[in-house]
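Novice: fold the following, please.
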Amino acid sequence: MRTAHTVDTVRRAEAELMARLPEGTLMQRAAAGLTAACAELLRSGSGSGGGRVYGSRVVVLAGSGDNGGDALYAGARLARRGAGVTAVLLAADRAHPGGLAALRAAGGRVADDPFDALDTADLVLDGITGIGGHGGLRPDAVPIARAARGSRAVVVAVDLPSGIEADSGEVPGEALRADLTVVFGTEKPGLLAGPAREYAGTVRLVDIGLGGILPSVPALEALQHLDVAQLLPEPGAASDKYRRGVVGIVAGSARYPGAAVLAVAGALRGGAGAVRYVGHATDAVIARFPEALVHAGPPGKAGRVQSWIVGPGLGDDLDAVAEVLAAPVPVLVDADGLRRLAAEPALLRDRAAPTLLTPHAGEAAALLDTTREEVEAAQLAAVRELATRYGATTLLKGATTLVADPDPRTPVRSNTMGTPWLATAGSGDVLAGLAGSLLAGGLSARDAGSAAAYLHGLAARRAAADGVPVTSYEVADALGRAWRDVRETGGS
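Specialist: Okay, the predicted model is just below:
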């Protein structure tokens, strides 16, 4: 599992560790890990360095803090390995003295013209601002950052891309987009939350010795194959379709029958033993999935279920939302169901069973009485506020999906497994069906949402492996492969 800790937590852990070590040890550990990552990139042929460290051209963008010091020390190590290293000092009078001296002693130099140096660079080390930076890049750093991103060089961020907010994941101004971010000790929340996540590129963690000092409960976490494998339900010898769980789906309408079909498609591949469909799209559902159990409604007459999904494609026929939310079983609310909830939040007031809300940014904005732009700019804050305000586990869909629990002490979960090909009509219906099925299988709302988002993203990657557009039904069809991949990699 990937974990992220806040800036204050990291600083306390670093201070405790530094008190036990000789002065400068922590920075040298960071520089050594950073150097190894840069050398690996250069040898792989990234940038234009010809697949080698010796003779490659490296530009270090060094700010005034320890982040700049890490970059300068790494630059010195690369210079000793034969790279031509040039430093661009964003605050020359406050550059890290030890790092700058080491760079010069190794044969590195300070640039007279930063733009000339960047124009011929193979690799750029972004050490402009560190985890304490706020408010985006300073105006004098913006042209240099733009030149770095516009060059042919590969950009490596030191601990955090400069300009993003470490704790919130917000990008309040200009920021330097990295190809690789090398993080020290632990990831920071901004690397696992949008929109900042999109600036980080690939993330590589360097162990500097904080493992035994950081608290066991992080601020954010991201599941990996093994974690998801351990969550997925598996039938036993005594299982039958009812013991495996029955998921009820209230979705679709005469205008949107496809939403019902796609939600059922996701649910059938989510491990539940049976799917009960209730609504106006029974003919479309049975035509595609004869194994589904269908009922014209109302939901209370359809038979026993272990979870409900309500909302996809309901249109204006929202009477069933209140009935489903009154049921004493876990309920997932999506799409048009969220519209009803935004208008009548009291529907959740007396619920004792788990509730999972699955809004996209526009639906989240309606639930929070704000704008889509504000939600997208502060996704971590938005998902936490939704979970707290509505007392429900919330899955905020997006390029990076976030799952928050109503208890603020519980780490938010991030899912970065998706692909841009998921931005297609109906993909949310498939996700709702999958998550609701996992709820019926006995998973908590947090686990069901997290595992479903992971499998959904992995299935989309499998479906789009050839780099061609995919439909939501193709994503649903690939869920079985994704499930198998996770279980096999997870050792099950």
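Novice: alpha carbons only for contacts and neighbour counts from here, please
Specialist: Fine.
Novice: OK, contacts around the residue nearest to V310 when sequence neighbours are not counted?
Specialist: Once flanking residues are discounted, V310 sits nearest to V250: 4.7 Å by CA to CA, 6 or more residues apart in numbering. Applying CA atoms under 8 Å, 6 or more residues apart in numbering to V250 gives the contacts 260, 277-279, 299, 308-312, 314, 320.
Novice: packing partners for whatever helix or strand A451 lives in?
Specialist: Element membership for A451 (DSSP states H and E) is helix 445-463. In this structure, helix 445-463 packs against helix 225-231, strand 355-357, strand 393-396, strand 401-404, strand 412-415, helix 427-440, helix 472-477, helix 479-489, with contacts taken as 3 or more CA pairs under 8 Å, 6 or more residues apart in numbering; DSSP states H and E.
Novice: contacting residues around the third one?
Specialist: Meaning strand 393-396. With contact meaning CA under 8 Å, 6+ apart, strand 393-396 is reached by 354-361, 364, 379, 383, 386-387, 401-406, 445-446, 449.
Novice: let's compare: structure for the following, please.
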Amino acid sequence: MRYAYDVASVRAAEQELMARLPDGTLMARAAAGLASVTAAILGQARGGVYGARVLLLVGVGDNGGDALYAGALLARRGAAVHAVLADPDRAHAAGLAALRGAGGRVAGPGDARTLAGRADLIMDGLLGIGGRGGLRGVFAELAEAAHAAVEATGAPIVAVDLPSGVDADTGEVAGLAIRAAVTVTFGTFKPGLLIDPAAGHAGIVELVDIGLDFPEARPVAEVLQESDVRALLPEPARLAQKYSRGVVGLAVGSERYPGAALLATGAALRSGVGAVRYDGPVEVVGTHPEVLLGDGRVQAWVVGSGLGQSEEARRRLSRVLESDVPVLVDADGLRLLPKESLKRSAPTLLTPHSGEAAALLGSSAEEVDSGRIQAVRALARDYDAAVLLKGPFSLIADPLAPGLRVNTHATAYLATAGSGDVLAGLAGGLLAGGLSALDAASVAAYLHGSAGLLAARSGPVAASDLVAALSAAWQNVAG
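Specialist: Predicted coordinates for the structure are as follows:
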């Protein structure tokens, strides 16, 4: 499991560690890790550090100090390092002395565009994890110079700990912010590196261990790794039979949207359950002859995908919600939900995208996308349900769990018609197999992403390609 801690917890862990170490040790560790990652990038891009032109954009405080010390290490290896100081009077004095002592040079903001246009790599050390709001004034001017250089030359930006201008705790981006190719973060992941829209500014995230410990702090977010998913996959017992492995019921699809039923059914059949029961108007047996038809005993329901919004759709939704088994509500089912807590005796899992989440919250998709932590928590609280808020990095919240889960194992090719139907069938099957709503959503998001990555090897992905890739995705995790 990977964990992300908020700024207050990081600050406390840093203070506790610095009290036990000689002065400057923590910054030295961070700078060494930053320089190492930067050197590797230069090695891949141009064969080595020697002769490389590196531009440091330096703010105030420790974040700027990390950049200056890392620049000094690169200068000692033969790089031509220039530092542009956003505020010369508040630059990290010891770091500045180290850079100059190694042969690095210092320039003013007026030279930023020229130096950025010549740079092989730009290091963003403007603001650290304490920054709030978008970049303004000279900080904005330096960011714009860096972005213009990237567009003209392709030189990568390496962010120090966090791209300047993004919110470390919430992932919000309230204005201009650095767009990095790589972010080198220290000690632990920060929520803003995992949660959009800030995560979209971070690029590849490299974690440098500097010795921080969090024995009592509670993480804001956690990311399941392959081993975590493997441990949650339902395994059939030796004496298992189809009913003991779980039966998932699908109240999905309609005459207008038959594809939703076929896709959800195909995914459910590959979710580890013993049987899939389809209750709806679409002829699915011709494509999936394994399916049971009609109403009957199930261990979980999936409702909503391709349901439409007719009175019959409302009746189908109400009938499922009145059951005493876990229920996953997707797509049209979300649009038909009452605007209040569901008050069910069994767990409920909602799987909205931003637009559907906005309709449930009475806001806009733009508001949801700009504040995804707040949105997913509000949905979980208001509806007393687990929520999988879909997106490039999907968020999962549960009213019974204090933190969030984030799925980073995905590809943009998943943004295709029918992809959500596949996810719903897969997650519903995992619910029927005995996983909690939180775990079913987390495992389904990971496997769905894995199937997308596998399918994308052959080019653009259709939802039916995801269904076909699910068995291989499952096997890759199960080992």
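Novice: circling back to that earlier point, return the most buried member of the helices and strands packed on helix 445-463 of structure 1.
Specialist: helix 427-440 (a mean of 32; mean count of other CA atoms under 10 Å).
Novice: just give me the longest helix of structure 2.
Specialist: For structure 2, the helix with the greatest residue count under DSSP state H is helix 25-46.
Novice: for that one, buried residues please.
Specialist: Within helix 25-46 of structure 2, the residues scored as buried using 16 or more other CA atoms under 10 Å are 26-39, 41-42.
Novice: stretch 111-125 of structure 2 too?
Specialist: For stretch 111-125 of structure 2, a neighbour-count test (16+ other CA under 10 Å) marks 112-113, 115-117, 119-125 as buried.
Novice: among those, which two are most distant?
Specialist: Spanning the widest gap among the buried residues of stretch 111-125 of structure 2 are G117 and G125, at 17.8 Å by CA to CA.
Novice: spatially central residue for structure 2, please.
Specialist: F393 (3.1 Å; CA atoms, centre = their mean).
Novice: surely it and L193 touch.
Specialist: No: in this structure, F393 of structure 2 is not within contact of L193 by CA atoms under 8 Å, at 10.5 Å.
Novice: how about the helices in the stretch 51-200 of structure 2?
Specialist: 61-76, 93-101, 112-118, 137-153, 199-202 (DSSP state H, counting those that start in this stretch).
Novice: average offset between the third one and structure 1?
Specialist: Average distance, helix 112-118 of structure 2 versus aligned residues of structure 1 after superposition (mean CA distance after the TM-score superposition for structure 1): 0.9 Å.
Novice: against structure 1, where does that helix fall?
Specialist: Counting by TM-score structural alignment, helix 112-118 of structure 2 pairs with residues 114-120 of structure 1.
Novice: likewise for the first one?
Specialist: Mapped onto structure 1 using TM-score structural alignment, helix 61-76 of structure 2 covers residues 65-80.
Novice: so what does the residue nearest to the centre of structure 2 match up with in structure 1?
Specialist: F393 of structure 2 maps onto T400 in structure 1, by TM-score structural alignment.
Novice: these two touch, right, its match and R413?
Specialist: No: in this structure, T400 of structure 1 is not within contact of R413 by CA under 8 Å, at 10.2 Å.
Novice: ok, and the closest non-adjacent residue to E226 of structure 2?
Specialist: V477 (6.2 Å).
Novice: with R2 of structure 2 instead?
Specialist: V223 (5.0 Å).
Novice: aligned partner of E367 of structure 2 in structure 1?
Specialist: So, by TM-score structural alignment, E367 of structure 2 is matched to E374.
Novice: which SSE is its match in?
Specialist: Using DSSP H and E, E374 of structure 1 maps to helix 372-377.
Novice: report the buried residues of that helix.
Specialist: Neighbour-count burial for helix 372-377 of structure 1 flags 372, 375-377 (criterion: 16+ other CA under 10 Å).
Novice: out of those residues, which one sits closest to A464 of structure 1?
Specialist: Proximity of those to A464 of structure 1 (CA to CA) peaks at E376, which lies at 25.4 Å.
Novice: so how far is A435 of structure 1 from that closest one?
Specialist: E376 of structure 1 sits 23 Å away from A435 of structure 1, going by CA to CA, to the nearest Å.
Novice: next one: R481 of structure 1
Specialist: Noted for R481 of structure 1: a distance of 17 Å to A435 of structure 1, by CA to CA.
Novice: go ahead and confirm A155 of structure 2 touches L115.
Specialist: No: under the criterion of CA under 8 Å, A155 of structure 2 makes no contact with L115, lying 11.7 Å away.
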